[in-house]
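> requesting a structural model of the entry that follows:
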Amino acid sequence: MKKQNGMPVVVLMCLGIFICMLDSTIMNITLPAIQEDLHTTLETSSWMLNVYTMAIAVLAIPMARFADLFGKHKFFMAGLVVFGLGSVLCGLSDSGTDLIVFRFVQGIGAACLIPCSMVIGVSAVPLEKRAVPLTLLGATQGLATALGPTIGGIITQNLSWHWVFYVNVPICLGGLIASFYILDLKHETRVKAAIDWIGVLLCGIAIFSLNLVLIKGFGWGWASLRAIVCYAVFALAFVLFLRFERKNKSPMIQLKLFKDRVFVGSIVTVLVGFLFIIAVMVLMPQFLTLYQGKSEFQAALLVTPISATVFVFSNAAGLLIKKIGYALPISFGFLLLSIPYFMMRNLNVQSSSGQVIVICVLVGLGFSFLIAGATMASASSFVSEMLTSSQSVFSMIRQIGILLSVAIFVSALNHNIESKKLDVVQYASAQTAQLNVSPEEQERISKTMEQTILLGGKLSKESIEDVLEQSAADQPVTAFAQSDTQNSIAAYVSDIAGYAQKTVGSSFSVLYTFALPFVLLSMLIGLIFRRPKPRASVSEAGASEN
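Predicted coordinates:
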């Protein structure tokens, strides 16, 4: 089969989108295991997540231009090769730095795959049937994003975190083999397209400086000199980027895209939608594993309802949007998303699995409306190169949403956790003073506890006991030698561990409390779609016949 058109092509493009979006969240639930194995900090972990999305955000548009030059089908296959190679290297990483570098390689492959998959998929069926691939591609994005932690948890629990990356290799190989049979590699049309390297550079500088200050802002201080420099660099790069794009004959971004209100609505929706769903996908697995004591597999099962709900309701949401327009469904999607955010205000270590499941179902339901509407609207009325450009920009904005979410929520969580740990240290110090042991022993235990709390990840009773026992191992005579003191220490450790889990675990609920008003305000995004019903050329956007 060498036909360019048809559902087999759409399914193959869904596979390309699936592995790229899967890897934007598959690491979320494995981060504690990676941190422990590679001895990395939460901040380093955020770079492991962000470098992938940064690469896609910056490179998706120039890679789409390369695809126009050399052929989208061939470039899709090149993307599979680079993505597969990056996945192998990620799995072989033995340091946090290596993993960051090889995640960037993965990101380059994804930057090739995502825009090509969208344009080839939309172009694969006749004009009157293009709502079908748009809906399927949108559902695949949402499903893969939501399914990432589930797959990551199952793999980590049964194999190791390395296999979170190795699993991509057979998928990429299968995609390559299918491409030879499904895609027309000999007769695809190429276009003349210049690469806007200055635009790429300015865009990269702007995104990096913004990401840097969002990650480091709590530690530096938001009004510190380094933060101000980042603000200035971002603003300058952004202004220069816009000025250069207006004058450039082959700009990185076709600014006339933004004259279409439906397209503007689509990128605002996908930006904000991914900002809020990634905040749940990244943080919830860490909360379940670190503070509720769940295994990776148990945490994966608890967040699975997000992916299941997206899978079930995305297509239905797409059909509804086709009938009544974008405005109401998208506003309704944000309203639904605000309900789990309201529920997460009370998230704590005593929260039941049932509560977590309800939260995840509602998150998936709300996001179904957002991803279906945004994907359908992104095609708008564009054809030919404008369709390619629109999908490249849409991919870039989506990745910026993921990038901002990780930077904002992970850095804020890191700040909250460090602050809460200081509270635990003060509480532990007060409790240590009440132990019936010698002053020397109190001082040793107090110092050991402080180091354990400030540097430890999972503050469980078992982990604290292990550290105390190791600390006491070199003592010739210790408090552990007496049964009464052993009981006292055991009660003390249990008390500190319980207080630590409760106090530090509350760091998560604070974030969702703060975010709730912004989720509600996002309902106003629906007003951007002023047309009550999508135009046929929007929901069934034309594309170039390659």
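> drop to CA atoms for contacts and neighbour counts, all remaining ones
Noted.
> quick one: contacts for the closest residue to Gln254 other than its chain neighbours?
In space, and not counting its chain neighbours, Gln254 is closest to Ser389: 6.8 Å by Cα to Cα, 6 or more residues apart in numbering. The contact partners of Ser389, taken as Cα atoms under 8 Å, 6 or more residues apart in numbering, are 61, 64, 253-254.
> hmm, Phe297 is touching Leu159, no?
No. Phe297 is beyond contact range of Leu159, at 11.1 Å (criterion: Cα atoms under 8 Å).
> related to what we said a few turns ago, for the residue nearest to Gln254, give its distance to Val105.
Distance, Ser389 to Val105, using Cα to Cα, to the nearest Å: 23 Å.
> my guess is Met77 meets Leu176, correct?
Yes. If you go by Cα under 8 Å, Met77 and Leu176 touch, sitting 6.1 Å apart.
> shared neighbours of those two, which are they?
Counting by Cα under 8 Å, 6+ apart, nothing touches both Met77 and Leu176.
> looking at these two, which is more packed in?
The neighbour count for Met77 versus Leu176, taken as other Cα atoms under 10 Å, is higher for Met77 (26 against 19).
> residues in contact with the more buried one?
Met77 is in contact with 175-176, 179, counting by Cα under 8 Å, 6+ apart.
> let's see that with 7 Å instead.
Residues in contact with Met77 (Cα atoms under 7 Å, 6 or more residues apart in numbering) are Leu176.
> over to Met523?
Counting by Cα under 7 Å, 6+ apart, Met523 has contacts 331, 334-335.
> related to what we said a few turns ago, Phe297 and Leu159: who's more crowded?
Using other Cα under 10 Å, the more surrounded residue of Phe297 and Leu159 is Phe297, with 20 against 11.
> host element of that one?
For Phe297, the host element (DSSP states H and E) is helix 296-324.
> for the longest helix seen in the chain, list every residue counted as buried.
Identified as the longest helix of the chain according to DSSP state H is helix 483-521. Of the residues in helix 483-521, 485, 488-489, 492-494, 496-497, 499-513, 515-516, 519-520 count as buried by neighbour count, 16 or more other Cα atoms under 10 Å.
> ok, now how distant is the residue lying closest to Val268 once chain neighbours are set aside from Gly142?
Among residues not flanking Val268 along the chain, Ile525 sits closest, at 7.4 Å (Cα to Cα, 6+ apart). To Gly142, Ile525 is 19 Å away according to Cα to Cα.
> one more, for comparison:
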Amino acid sequence: MSMRVRRIFSFTAIVLGFFMALLDTTIINIALPEMTRHFGGTVSQISWIMNGYNLAFAVFILTASRLADQFGRKRVFLIGVLLFTVTSLLAGLAPSLGVLILLRVLQGLAGAIIVPVTIPLTTTTFPKEMHGLIIGIWGAISGVAAASGPALGGVITQQLNWQWIFFVNVPLGVLSIVLTALFIQESRDDSAGRSVDVGGTLGITGAMFFITYALIKVQDFGWNSRVILLLLALGILFLIFFSFSQRKGREPMLPLSLLRIRTFNGASLTMIIVGAALMNISLLTSFFLTRMMGMTELKAGLVLSMIAVGSIVSSAISGPLSAKYGSHLFAAGGVLIMAGAAYSLSGLQADSALADVLVRLVAMGLGTGLTMAPVMSSAVRNVPEEKVGIASGITNMSKALGSVIGVAIIVTVLQQQTDNNLHTAGNRAVQAVKEDQVLQPFIKPVLIAAITSLGQGEHGSDGKADGDEVFTEVMAKTKLAAATLSPAEQQAFAADSGNQFREAGQLLSQAAAGLQGAAVHAFSRTFVCASLLMLPGILFALLSDKRPKRQKETLLEAESSAI
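A predicted model of the protein is given here:
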């Protein structure tokens, strides 16, 4: 068998493994409502199907990178894919919500093992002159995996059922295991030693656990609660302990020489912004499409797939070219486009045309592709070759942490904006009822109660409700209230009931429109906030690489520092 064919099979094995792991960070989100119907439970409990995976992924990824460098990347990769495949099969068969959450945590651990190993496996499979091209392709596929999750999840859930979101991983995992065993050679970092850095492992595991868990739970407790502040404080203490252990340890898991490489630091910070941006836009847009525009989960998922389409196009261009011309300009331009696309999403209305949504999401995808592939390429191109594994782990951990940070911030902003806007719109509608000169006094409390329930989302989400259903309820309660009136008052109401119900219907319609407009405005302000959060990424991206003629000098400097 020719070397070219062996490399193709090897790369296929690698791609199958990390595509599954990255896909499962987002593919599950669109199926959560269906899982709620199947298992029951509260929204907070169901969210741990997603949070459990992300928490385990963020906590273990750096440790997995180090262990792979020490004990063999092929061996660790096989363990990760096998664990991922088995837990996927069992997750599809899970008898209860608790069991499913536990399996998702184990899946997250498997994903943390798989993802950071893929780049060093790739670089040892292909000759050095092909690294730029291959890593560019790797970055493109990783962007597609992250962006296409909602669409694939929607299609699978609609056409089959939510269990198949897990079952589809089984044949892919088996194929990856077979190809890896047959065609990939073992590799490791010979300078990493064989002793496990216990202090570093405990430090980074504790730091990532407490920080990530705090960011997940901030939606329940709030930023100022003692619980969140305590968790963040513990995370910082573990981070300080980790830093100390890396400085004093004989064989630290994190070579401090990496942190002296400006381009590597810039790439890692950029990936935090990219992780937050992708999660924020995916989350906000999916909620807007389903709640404000009334789309089904399937249609919303297909619409969101336009991010993946845009990412495929720009990744195919930026990945290979960035290796030749440098990554920093591509990445900075990509972050700028992402921020602009997020800002443009703030202009959407509940009745916006589908084309308006698609154009904005394609732009978001173009920016994602221009950023992710070049930055990932730069992160491993500007470090010593034997440190590619741990470098990949850090950048992937940065992206995972960015996703969690982004959700914590943006959900808080959306909730605050929604509460404030709906409260203002509800008060305005109630005041209009109180000042109305047509309605008889006994009807006003009934109508005010209906408007209050609309504002609290009891008949719909964020002010978008079934107007006919609410009006029917108002009519029924008005008739019950009329039965308690005196005979003269009942006679007066019966004579003018048509006019009374017509006026009540108009006021209710105005209130519903005002509440929906307020909810749309809340989303608009949150999209603006999301775009502003991306702006620091432009500076980080500019620092993520140097011009090609200086890259060799940077690598030599890093190798000298390591020595």
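> follow-up on the earlier one: counterpart of the residue nearest to Val268 of structure 1 in structure 2?
For Ile525 of structure 1, the aligned residue in structure 2 is Phe540 (criterion: TM-score structural alignment).
> how many other residues sit next to its match?
If you count neighbours by other Cα under 10 Å, Phe540 of structure 2 ends up with 25.
> next up, the contacts around it.
Residues near Phe540 of structure 2 by Cα under 7 Å, 6+ apart: 266-267, 269-270.
> so which helix or strand takes in it?
According to DSSP H and E, Phe540 of structure 2 maps onto helix 536-542.
> that helix vs structure 1 - mean distance after superposition?
Taken against structure 1, helix 536-542 of structure 2 registers an average deviation of 2.7 Å after superposition, with mean Cα distance after the TM-score superposition for structure 1.
> next SSE after that helix?
Counting by DSSP H and E, the element after helix 536-542 of structure 2 in chain order, helix or strand, is helix 548-562.
> and the helices in the stretch 251-400 of structure 1?
Secondary structure of the stretch 251-400 of structure 1 by DSSP state H, counting those that start in this stretch: the helices cover 261-290, 296-324, 327-343, 353-379, 384-405.
> pull out the buried positions in the last one.
Under the neighbour-count criterion of 16+ other Cα under 10 Å, helix 384-405 of structure 1 has 385-405 buried.
> check the longest one too.
Taking 16+ other Cα under 10 Å as the basis for neighbour counts, the residues of helix 261-290 of structure 1 that come out buried are 262-290.
> same check, this time on stretch 7-15 of structure 1
Buried residues in stretch 7-15 of structure 1, counting neighbours by 16+ other Cα under 10 Å, are found at 8-15.
> which single one of those residues is nearest to Glu128 of structure 1?
Top of the list for closeness to Glu128 of structure 1, among these and by Cα to Cα, is Val10 at 15.1 Å.
> assign the closest residue to that closest one other than its chain neighbours to helix, strand or coil.
Once flanking residues are discounted, Val10 of structure 1 sits nearest to Gly121: 4.7 Å by Cα to Cα, 6+ apart. Secondary structure, DSSP: H, G, I helix; E, B strand; the rest coil: Gly121 of structure 1 is helix.
> which ones are touching Gly121 of structure 1?
Gly121 of structure 1 makes contact with 9-10, 13, 133, according to Cα under 7 Å, 6+ apart.
> quickly name whichever of these is closest to Ala146 of structure 1.
Proximity of the contacts of Gly121 of structure 1 to Ala146 of structure 1 (Cα to Cα) peaks at Met13, which lies at 18.4 Å.
> check what contacts the helix or strand where the closest one lies and list those residues.
For Met13 of structure 1, the element it lies in under DSSP H and E is helix 7-22. By Cα under 7 Å, 6+ apart, the residues outside helix 7-22 of structure 1 that reach it are 110, 113-114, 117, 121, 124, 133, 137, 140-141, 144-145, 147-148, 168, 175, 182.
> next one: the residue lying farthest from the centre of structure 2 from Pro171 of structure 2, what distance?
Using Cα atoms, centre = their mean, the residue of structure 2 lying farthest from its centre is Ala488. It sits 62.2 Å away. According to Cα to Cα, Ala488 of structure 2 stands 77 Å off from Pro171 of structure 2.
> likewise for Arg7 of structure 2?
Going from Arg7 of structure 2 to Pro171 of structure 2 by Cα to Cα gives 21 Å.
> which of these two has more neighbours?
Each of Arg7 of structure 2 and Pro171 has its neighbours counted (other Cα under 10 Å); Arg7 has more, 16 against 12.
> who are the contact partners of Lys324 of structure 2?
If you count contacts by Cα under 7 Å, 6+ apart, Lys324 of structure 2 has them with Pro548.
> and if you look at the one 3 residues further on?
Taking Cα under 7 Å, 6+ apart as the criterion, Ser327 of structure 2 is in contact with 374-375, 378, 545.
> for Ser537 of structure 1, state which of the buried residues of stretch 7-15 of structure 1 is nearest.
Taking those together and measuring to Ser537 of structure 1 by Cα to Cα, the closest member is Val10, at 19.2 Å.
> corresponding residue for the closest one in structure 2?
By TM-score structural alignment, Val10 of structure 1 lines up with Phe11.
> and its match, how close does it get to His328 of structure 2?
From Phe11 of structure 2 to His328 of structure 2 the distance is 26 Å (Cα to Cα).
> look at His187 of structure 1 and give its secondary structure.
Three-state assignment for His187 of structure 1 (three-state DSSP): coil.
> mind checking how far it is from Lys72 of structure 1?
From His187 of structure 1 over to Lys72 of structure 1 the distance is 11 Å, taken as Cα to Cα.
> got any residues that touch both of the two?
By Cα under 7 Å, 6+ apart, no residue touches both His187 of structure 1 and Lys72.
> out of these two, which sits in the more crowded spot?
Lys72 (28 against 11).
> hmm, that one is touching Met118, no?
No. Counting by Cα atoms under 7 Å, Met118 is not a contact partner of Lys72 of structure 1; they are 10.5 Å apart.
> hang on, the earlier thing: turn the buried residues of stretch 7-15 of structure 1 into TSV, including distance to Leu89 of structure 1.
As requested, those are exported to TSV (distance: Cα to Cα, whole Å):
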residue	distance to Leu89 of structure 1
Pro8	30
Val9	29
Val10	29
Val11	27
Leu12	24
Met13	24
Cys14	24
Leu15	21
